[in-house]
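A.B. asks: Quick one, what's the 3D model for this:
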Amino acid sequence: MSAEVTPFPIHAVRAAQVGFERDELQRILDLYGRLVAAGQCRDYAMDFGKDAAVFSAFRRAAERPMARIEKRPSLRGKQGMWALIGEAGQILKRGHELAGVLFPLERKLLKLVEN
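C.D. replies: Next up is the predicted model:
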């Protein structure tokens, strides 16, 4: 009795997907948590495509995102792969480093401390 073995396709054709690294996602979720604690956000969504990874923060679940953080590796050598996009779709900040792009949202959380 002879059995024929069909090899499993190792090199399956699959579209590459852009995602967040662990430390990038940790930084984004930390900021999101502080926005929730401040009452500015209530929901979030993540979208992973072949061109970009997007984190969207919402004031309420049924409206446009108040801010989107996009990672587009194809723009790494140009304007930078990170972008902060506002509610109306305007690009608020673009850069090569995530920390610099998140600064406008972090600035909203800063409060003056009275002596």
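
A.B. asks: make it CA atoms for all contacts and neighbour counts henceforth
C.D. replies: Fine.

A.B. asks: got a list of what the closest residue to Gln40 other than its chain neighbours touches?
C.D. replies: Computed as C-alpha to C-alpha, 6 or more residues apart in numbering, the closest residue to Gln40 that is not its neighbour in sequence is Arg59, at 6.1 Å. Contact analysis of Arg59 by C-alpha atoms under 8 Å, 6 or more residues apart in numbering lists 40-43, 65-66.

A.B. asks: I'd like the structure of this one too, to check against the first:
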Amino acid sequence: MSLHPPPFPAAGAAPDAVAFQRDELSVILSLYGRMVAAGEWRDYGISTLRDRAVFSVFRRTAEHPLYRIEKQPRLRARQGMYSVTGMDGQILKRGHDLRQVLRVLERKLIRPVGD
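C.D. replies: Okay, the predicted model is just below:
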């Protein structure tokens, strides 16, 4: 008789991949919708990796992402597990509060009104 591993991970076991929770996705998709309405963004992709979850934003589908919104739980006790990275790989903002971190992108919606 052979023993097979359980089909689901045991309680308290580490998950196979990091993912965004429903409330986190709600905040991100709210910003995404406003940016699409403003004509700034056109597509997105979500990646769930072993150590991080990534929400990539594109102007066009075939391009490299304009921004990456990342969740890295291992940085929770340090700089914060949320970060926004630009196209060039530079971290634009990092912190513990997702809404606060996303404000760096919301500033792109505010434009001066010309006379």
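
A.B. asks: Need the contacts of Arg59 of structure 1 in CSV (columns: neighbour count).
C.D. replies: Below are those laid out as CSV (neighbours: other C-alpha atoms under 10 Å):
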residue, neighbour count
Gln40, 18
Cys41, 20
Arg42, 15
Asp43, 15
Pro65, 22
Met66, 18
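
A.B. asks: got those residues as TSV, with distance to Leu84 of structure 1 columns?
C.D. replies: Formatted as TSV, the contacts of Arg59 of structure 1 follow (distance: C-alpha to C-alpha, whole Å):
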residue	distance to Leu84 of structure 1
Gln40	16
Cys41	16
Arg42	18
Asp43	17
Pro65	12
Met66	10
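
A.B. asks: what two of these are the furthest from one another?
C.D. replies: Using C-alpha to C-alpha, the contacts of Arg59 of structure 1 span at most 11.4 Å, a distance reached by Gln40 and Pro65.

A.B. asks: right, and Ser74 of structure 1 touches Ala53 too?
C.D. replies: No - assessed by C-alpha atoms under 8 Å, Ser74 of structure 1 is found out of contact with Ala53, at 11.6 Å.

A.B. asks: After superposing, tell me the mean distance of the longest helix anywhere in structure 1 to structure 2.
C.D. replies: Of all the segments assigned as helix in structure 1 under DSSP state H, the longest by residue count is helix 22-37. Its aligned residues in structure 2 lie a mean 0.6 Å from helix 22-37 of structure 1 after superposition (mean C-alpha distance after the TM-score superposition for structure 1).
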